[in-house]
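> Here is my input; please provide its structure:
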Amino acid sequence: MPSSLHHRLSRQDYKTLSLAALGGALEFYDFIIYVFFAAVIGERFFPADVPDWLRQVQTFGIFAAGYLARPLGGMIMAHFGDRVGRKKMFSLSILLMALPTLAIGLLPTWQTLGVAAPLLLLVMRVLQGAAIGGEVPGAWVFVAEHVPEKRIGFACGTLTAGLTAGILLGSLVATVINSTLSASVISDIGWRIPFFLGGIFGLVAMYLRRWLQETPVFQQLKAREALSKTLPLKAVLLSHKRGVALSMLLTWLLSACIVVVILMAPALLQKQQGIPAALTLQANSLATVMLLAGCILSGLIVDRWGAALTLGIGSILLAIGSTLFFYCAAWGSGYLFATYAIAGLSVGVVGVVPFVMVRAFPAAVRFSGISFSYNLSYAIFGGLTPIVVTLLIKTTPMAPAWYVLALAMMGALLGLWLAGNKRHLPLLRALDH
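Take a look at the predicted model:
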C-alpha cells in the first residue's frame, strides 16, 4: 500500500526523516561555523599589516560569497533533482558540503601561501553555498514525498527544526573551544577543529544516506514518463508565478525572523542595552531550543488545522512574542530569559513555510520551484535584513521589533489569502498539474 494512503509514519518514514534532519543539521553547522571563528580566520588568511576594519570586511565578504552562491547551486541541483531523481542530489549536496568544510580545516594560511590562501578559502565557501542551496529545498521535497499526506506538516516542521539545530550545534562547539583552549592555541590550530569535526560528521551522514530510497512520487513520475518535458525552471517561471511569489514572501518571513530574533539579537542586546555577552548567549541558546520546539509544534498543528489557520494565528503570536521580547529587553535583563524563550517559540511559525511550499508546485517541477523561490529570496532578504535593521536603528532603537512586526502582519495576511485559495494548493500526488 502506498505510503500516502495511510496516516501513520512507518519505520522507513522515521528513518528517512531522521537521516534528512541529521544531514541538514550538519550542513547548517558546516555553513555557519565560519562566522563563530571569523576573527581568527581574518588574522590567519589576511596580511597582518592591513587595517582591522578592512580585514573584517574581507573575512565577512568571503562569508557572504556562500550566500551569493546559493541560488545558482540550488537551481542546478534542483534541475537534476527533477530530472534524474531526488536521492542522488540529496547525497551530492552533503558531499559538496563535507569536502570543502574538511578542506577549510586543512588550508595553509597567508603566512604559507600568501594571496592564494584567501582565494582558496573563497572557493571553498562558494562550494559550501552551492551545497546548502541544494540541501534545504531538496530535504523538504524528499521527506514530503516520502511520508503520508496527513503527516507532511510534522515532517517538514521536524526537518526545519533539524536545520536550526545545526546553528545551535555551531554555537555550542564554538563555546566549548573558546572555554577550553587559550587564545594562542585557538589562533594556531584550535580554529581548525570545528571544520575537521564538520567535515568528518558530514561524510558519515553521507554514508548513512546510502540507506535512503528514492521518493515514491518521483518513481511514479518516472514510471508514467511524466517528468518535465521542458526545462523545469522554465516551466516554473511560465506556469507557476503565483507559487513563486507566495514561496518568496514566506521565505522572507522565515529568513528575516531567524536573522533578527536569533542571529542579530544577542549583539544588539550587548550593544544597545549593555547586557553582558555571556548572559545574552545563554538566553539565545534557550530561544533557539524553543524555536526547535516551535517548528515541530507548527508542523503538528498544520496537519490538524491546515496552513491558513496555522500561519494566520502563528503570525499574530509572532507579532506579540517578538514585540514583548524587544520592549522588555529595552528595560534591562530582568525578564530576558522568559521573553526570549517566548519569542523563540513564536518564531517557530516558520515551520509552516515548507509545508506550503511543497504544495505550491506540481511534482514534476517541485524541486526547481522551491529551490528557485527559496534561494533567490534568501539571498536577497537574508543578506539585506541585517543592513536594513542596522540603518533603521539610527531612527529608532525599536527598529528590530518593528521590522519583525511588519513581517508578522504580512504572514497573517498570507494566512488569510491561503484560506481563500485552498484550491490552488495541490496534494502531493505525482501527476497533479
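> only C-alpha atoms for contact and neighbour calcs from this point on.
Noted.
> give me every residue that touches the residue nearest the centre of the chain.
Against the mean C-alpha coordinate of the chain, by CA atoms, centre = their mean, the closest residue is L163 at 5.8 Å. Neighbour list for L163: 21, 24-28 [criterion: CA atoms under 8 Å, 6 or more residues apart in numbering].
> since we're on the nearest residue to G23 once chain neighbours are set aside, how many residues are nearby?
With sequence-adjacent residues excluded and distances taken as CA to CA, 6 or more residues apart in numbering, G23 is closest to A205, at 5.6 Å. A205: 22 surrounding residues under other CA atoms under 10 Å.
> Next one: A205 from A245, what distance?
For A205, the distance to A245 equals 34 Å [CA to CA, to the nearest Å].
> about what we covered before: please give the element, helix or strand, for the residue nearest to the centre of the chain.
helix 152-180 (DSSP states H and E).
> Mind checking what helix or strand follows that helix in sequence?
helix 183-188.
> Show me which residues of that following helix are buried.
Going by neighbour count (16 or more other CA atoms under 10 Å), the buried part of helix 183-188 is 186-187.
> same thing with stretch 331-343?
333, 336-337, 339-343.
> now it: how far from the chain's centre is it?
Put simply, stretch 331-343 sits 25 Å off its chain's centre (CA atoms, centre = their mean, to the nearest Å).
> picking up where we left off before, for V147, see how far away the residue nearest to G23 is.
Per CA to CA, A205 is found 21 Å from V147.
> Which one of the contacts of L163 sits in the busiest neighbourhood?
Among the contacts of L163, E27 has the most neighbours (other CA under 10 Å), with 31 neighbours.
> And this one, please, so the two structures can be compared:
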Amino acid sequence: MTSQPTQRTTSKVLLAGLIGNVMEWYDFAVYGYFATVIGREFFPSSDPAASLIGAFGAFAAGFLVRPLGGIVFGRIGDLAGRKRALQLSVMVMAVPTVLMGLLPTHQQIGIAAPIAVVLLRIIQGLSVGGEYTSSIIFLSENAPDRQRGFYAIWGLWGSVLGMLIGSGFGDLLAHALTSAQLGSWGWRLPFLLGALVATTGVVIRQGIGAEMIEPLAKSPIRETFGRYRLQVLRVMALNIASSIGYYAVFVYAVSYVEEVDHLDPATSLSLNTGVLAVLLLLYPISAWLSDRIGRKPMLICGSSLLCFGALPFFNLMHSGDPQRVLWGELGLTLAVALLAGGKNPANVELMPPAVRCTGLAVAFNVAEGYFGGTTPLIATWLIAKSGNPLLPAGWVAFGGVCTLITVCAFTRETAFRPLSTETG
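Predicted structure coming up:
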C-alpha cells in the first residue's frame, strides 16, 4: 500500500508516531489538572461545582467536534498518506495550547473569556481528531507481523508521556508556588511550555520524508458511512471502555479527590503522576502480551475489570486516605493498560484498508469524544444532582459492559494474521 524507505530505522518510526500524542495529551492533562482554577477564572460562580462543570463543559466541547476533525484528517491520510496527516496535525494542535496560557480571564474581559476558552477547545478538538488514529496506523503498517501490538502501543505511550509531563510540571508548580500564586498566574506556565513540545514534534515529523500512496477508495467518507458502517460501529464500541476508564482516572480523578474529598492539589497531582508512571511501564508489557496471546483475551480482561471493579476502585478513591486513593487509581490503571494492549492494534486490524484512516478516525473519536471526553462532565453532574460520590463508578462500569459485549459477541481474533492491504 505504501512505499517505504529502505533505511528507515525503527527508532525514527516510533518517535514520529508518538510525538504528536505527547503534544495532544500534554494539553489535555494540563487543562484537566487545572480545571478547578480554570473554572474559577473563566466560569465564575458562587457555587464551585457550577464553575467546575463550566470548565469541564468547555473541555467536553473539544471532544464533541473530534469526529469532524477525524473525518478531515482521516481523509487526508487515506488519500494523501499517513505522513501528511501526521505532519499537519502536529503543526495545528499547538496553537490553542499556547493561546490558553495568554487568555485574559472573566474578570478582565467578561463573557468573552469563557467564549474564547470554548473556541480554543473546539480548535484543539478539530486539530487532534486524526492524531492518534493516524499515528497507530502509521506504526502498525510499518511493523513486522506479530509485533503490531508492540509497535502500535508507542502512540498511546506518547500520550501517557505527554500526560506525565503535564502532571509532573503541575506537581512541581504546586510544590514550588503558593496556592495564591498558582491560582493567579502559575497555572498559565504549563500551557506556554506547550510551544516547546510542539516545536519538537514539527521538527521530528518533517524529517520522516515523503510517502507515495495509492488511494484504495475514491470517497473514503462515503464508504465509511456506507459500505463499512458496521465495521466502524464495532471498532467504536471496542474503544468505549478504555476511553471512559482513561478519563476517569487520569483527568477526572484529580478534581474528584480535591473537590469531593478535599485532598490538597499537591497530593492529588503527586498521586496522578505516580499512576501515570506505572501506566508507562504497563503499556509495553500489555502490548507484548497481546502479540502473544491475542487481542480478545486482553480486551475481555480489561473490560471485565472495569465492569466489576469500578465501584470498589471508586470506594477506595473516595476514602480520603492518600494510600487507599492510590490503590483505587492503580486498579483503574491496570484495566486501562489491559484494554490498550488489545484495542490499540485491533483498531487497525479490524478496519478495512480502503477507509483505514477515515473509518478509524470516526470510530475512535466518537468513542473518545462522546464517551471519554464527556466523562469528567458527566461524573461531576452525577454527583451534583444525586449527592452520591460513588455514582460515577456506574458510568465507568457501563463503559466496560459496552466493550465486553462487543468483544465476546461481534469481534474475531486478528493478532495472528497478516495486516490486510486489500479493499475487500
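> TM-score, when you put one on top of the other?
Put the two chains on top of each other and the TM-score (TM-score structural alignment, normalised by the length of the second structure) is 0.84; 417 aligned residues with a CA RMSD of 3.5 Å.
> Identify the residue of the second structure aligned to R125 of the first structure.
Applying TM-score structural alignment, one finds that R125 of the first structure aligns to R121 in the second structure.
> give the contact list for its match.
58-59, 61-62, 96.
> re earlier: against V123 of the first structure, how distant is the residue nearest to G23 of the first structure?
Distance, A205 of the first structure to V123 of the first structure, by CA to CA: 23 Å.
> before we move on, what about A379 of the first structure?
18 Å.
> of the two, who's got more company?
Just comparing A379 of the first structure and V123: by other CA under 10 Å the higher neighbour count belongs to A379, 20 against 16.
> Per the alignment, name the residue of the second structure opposite the more buried one.
Per TM-score structural alignment, A379 of the first structure is aligned with G369.
> likewise V356 of the first structure?
Checking TM-score structural alignment: V356 of the first structure goes with A346.
> I figured that match was touching T414, is that so?
Yes - counting by CA atoms under 8 Å, A346 of the second structure touches T414, with 6.7 Å between them.
> Which neighbours do those two have in common?
Here A346 of the second structure and T414 have R295 as joint contacts, going by CA under 8 Å, 6+ apart.
> OK, contacts around the counterpart of A205 of the first structure in the second structure?
Using TM-score structural alignment as the criterion, the counterpart of A205 of the first structure in the second structure is G201. Residues near G201 of the second structure by CA under 8 Å, 6+ apart: 16, 19-20, 23, 90-91.
> now for these, which pair is the farthest apart?
Put simply, by CA to CA the two of the contacts of G201 of the second structure set farthest apart are A16 and M91, 13.2 Å from each other.
> The two: which has the busier surroundings?
Of the pair A16 of the second structure and M91, A16 is the one with more neighbours under other CA under 10 Å, namely 26 against 17.
> The more buried one matches what in the first structure?
A16 of the second structure maps onto L19 in the first structure, by TM-score structural alignment.
> Do I have it right that that match meets L208?
Yes - when contacts are counted by CA under 8 Å, L19 of the first structure is listed as touching L208 (7.2 Å).
> Tell me which of A346 and T414 of the second structure has more neighbours.
A346 (26 against 19).
> Run through the residues that contact the more buried one.
Contacts of A346 of the second structure by CA under 8 Å, 6+ apart are 295, 414-415.
> Which residue is the nearest non-sequential neighbour of L26 of the first structure?
G166 (5.7 Å).
> what's around A330 of the first structure, how many residues?
Neighbours of A330 of the first structure using other CA under 10 Å come to 15.
> Return the distance of L26 of the first structure relative to Y34 of the first structure.
Distance from L26 of the first structure to Y34 of the first structure, by CA to CA: 13 Å.
> And P118 of the first structure, by the same measure?
For P118 of the first structure, the distance to Y34 of the first structure - CA to CA - is 13 Å.
> again with F381 of the first structure
20 Å.
> and what of S368 of the first structure?
28 Å.
> and the two? which has more neighbours close in?
S368 (32 against 24).
> For that one, identify the helix or strand it belongs to.
According to DSSP H and E, S368 of the first structure maps onto helix 366-377.
> Would you mind getting the average deviation of that helix from the second structure?
Helix 366-377 of the first structure, aligned to the second structure and superposed, deviates on average by 0.9 Å (mean CA distance after the TM-score superposition for the first structure).
> Give me the next element, helix or strand, following that helix.
Taking DSSP H and E as the definition, the helix or strand that follows helix 366-377 of the first structure towards the C-terminus is helix 383-393.
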